[in-house]
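A.B. asks: following is a predicted model, sequence given first.
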Amino acid sequence: VPADSPMHRISELQLGLTLSQTGKMDEARQHLKALLESDPDDIRSYLAYGAVLSDAKDYAAMAANYDKAVEVIGAVPKKTDWTIFFQRGIAYERLKQWDKAEPNFKRALELNPDQPQVLNYLGYSWVDKNMNLDQGIEMIRRAVELRPNDGYIVDSLGWAHYRLGAFDEAVTELERAVELRAGDPTINDHLGDAYWRVGRKLEAVYQWNRALIGDSDDVDKAKVKEKIANGLPPLEKDAQNTAKKDQALPPPAPPAPAPDKKS
């Protein structure tokens, strides 16, 4: 693409992303960082560079990148800037700095209230942390309404039901998530857990074995192998472990009512 073409910078940004996708991570980072330095006001550069940093799991650098992007945006962000705050929230959430992550997710929703990815991420995080449970599951339901064929979002709804102890509803949603994303190890692992809790233990072991297929590090394979060997601990023990893990958080709320069945 010629240097004087309006598409030149877009092609250079895409080149950086392609370098990352083909395993040339260092070259991708250098290329995109140079583009950022050549025009630090171009928000697209922060998004491209942030995507590469996310792929590299360099969440500290990713957070710093989006901190700079927010400075460039200024005090009055546009609706389209929601993704900057969303990605910054993800970076801080992965760094286990929830006090910094949560405000960014909320800011993203202020800019784009019906954005399904943000609704899902914030709602799931709240449920997983035993906070704002009713609001969290409603946000996930809304995300499913907006993207009914997104297996990851449907998985979030199923896992939210599981966390709230509504295991039959969890199975229903997680089975649908597996249909939509059959090869995803996290969803297979979640469905295995739900099957075990409703007494379908043979199917649970089958799903856990499926979660071990491939080289993905999305699941803790040692824990999955432990479940295959010994199953899940009794619910009373689960409650004790959760209490120890979340002792700084308020106690879990009662299970939410089952959602209306949708065709």
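C.D. replies: Now that the structure is in, tell me what you want to look at. Keep in mind the model is a prediction, meaning the values are calculated, not measured.
A.B. asks: CA only for contacts and neighbour counts going forward, please
C.D. replies: Will do.
A.B. asks: just give the nearest non-adjacent residue to Asp67, would you?
C.D. replies: Leaving aside its sequence neighbours, Asp67 sits nearest to Arg88 (CA to CA, 6 or more residues apart in numbering; 7.2 Å).
A.B. asks: list the residues that contact the one you found.
C.D. replies: If a contact means CA atoms under 8 Å, 6 or more residues apart in numbering, then Arg88 has 62-63, 66-67, 101, 104 as its contacts.
A.B. asks: between those residues, which is closest to Asn241?
C.D. replies: Comparing these against Asn241 with CA to CA picks out Ala101 as the nearest, at 25.0 Å.
A.B. asks: neighbours of the closest one, how many?
C.D. replies: When neighbours are counted by other CA atoms under 10 Å, Ala101 registers 23.
A.B. asks: same question for stretch 8-24: list its buried residues.
C.D. replies: Using 16 or more other CA atoms under 10 Å as the test for burial, stretch 8-24 gives 9, 12-13, 15-17, 19-20.
A.B. asks: out of these, which sit inside helices?
C.D. replies: Judged by DSSP state H, the buried residues of stretch 8-24 include 9, 12-13, 15-17, 19-20 as members of helices.
A.B. asks: included below, for side-by-side comparison, is a second structure:
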Amino acid sequence: MDRWKEGEADLVEALKLRPDEPELLNFLGYSWIDRGERLKEAMAMVERAVAANPRSGAMIDSLGWAHYRMGDYKTAVEKLEQAVELEAGDPEINNHLGDAYWMVGRKDEAVFQWRRVLTLNPDAKIRGDAERKLASGQGPQAPKLATQ
């Protein structure tokens, strides 16, 4: 079993003990969403996290990213704009918003967001992702989903 699967099993066990813990719900839910796995279950988890902590930009980002991964780009934009309002300096949230803007045809706003990401001290992965999109002039491809 790889390290992620071991950690995932620990999170699932922790949720059994604390099924309403917003941080656990969000962390595990986002992990699945980001990998395109168990999206309906993951979305339900982050919806519960957001209900418990409606002023968390990170949790609202997870919900917006779930909508994005499921192809509901309009709702993704709405949620991700809310997340950026709450966490304006978060490079990952801004990157997600850029991707969602791109998918709804708001290309100039997407480019603006990706440029903004580079000013927010992103980690190497997020920096590389934003730089790649800016250099290629191409936004993200529609997500390829794993198992639902």
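C.D. replies: Arrived safely, thanks for sending. Just so it is clear, the model here is predicted, and its values are computed rather than measured.
A.B. asks: buried ones from the contacts of Arg88 of the first structure, can you make that a PyMOL selection?
C.D. replies: Buried members of the contacts of Arg88 of the first structure, defined by 16+ other CA under 10 Å, are picked up in PyMOL with:
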select buried, resi 62+63+66+101+104
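A.B. asks: quick check, nearest of the contacts of Arg88 of the first structure to Leu119 of the first structure?
C.D. replies: Checking these against Leu119 of the first structure with CA to CA, the nearest one is Asn104 at 12.2 Å.
A.B. asks: Three-state assignment for the residue nearest to Asp67 of the first structure, please.
C.D. replies: Three-state assignment for Arg88 of the first structure (DSSP: H, G, I helix; E, B strand; the rest coil): helix.
A.B. asks: corresponding residue for it in the second structure?
C.D. replies: Here Arg88 of the first structure stays unmatched in the second structure, going by TM-score structural alignment.
A.B. asks: okay, which residue is most central for the second structure?
C.D. replies: Geometric centre of the second structure, nearest residue: Trp65, 3.7 Å, by CA atoms, centre = their mean.
A.B. asks: counterpart of that residue in the first structure?
C.D. replies: Checking with TM-score structural alignment, Trp65 of the second structure has Trp159 as its match.
A.B. asks: isn't its match up against Asn188?
C.D. replies: No - the criterion here is CA atoms under 8 Å, and Trp159 of the first structure misses it with Asn188 at 11.4 Å.
A.B. asks: quick one on the thing from earlier: now, the contacts of Arg88 of the first structure that are in helices?
C.D. replies: Members of these lying in helices (criterion: DSSP H): 62-63, 66-67, 101, 104.
A.B. asks: alignment lookup: Ala211 of the first structure to the second structure.
C.D. replies: Using TM-score structural alignment as the criterion, the counterpart of Ala211 of the first structure in the second structure is Val117.
A.B. asks: what's the spacing between that match and Pro143 of the second structure?
C.D. replies: Counting by CA to CA, to the nearest Å, the separation of Val117 of the second structure from Pro143 of the second structure is 20 Å.
A.B. asks: and Glu13 of the second structure, by the same measure?
C.D. replies: Using CA to CA, Glu13 of the second structure is found at 29 Å from Pro143 of the second structure.
A.B. asks: what is the burial count for Ala222 of the first structure?
C.D. replies: By other CA under 10 Å, the residues close to Ala222 of the first structure number 10.
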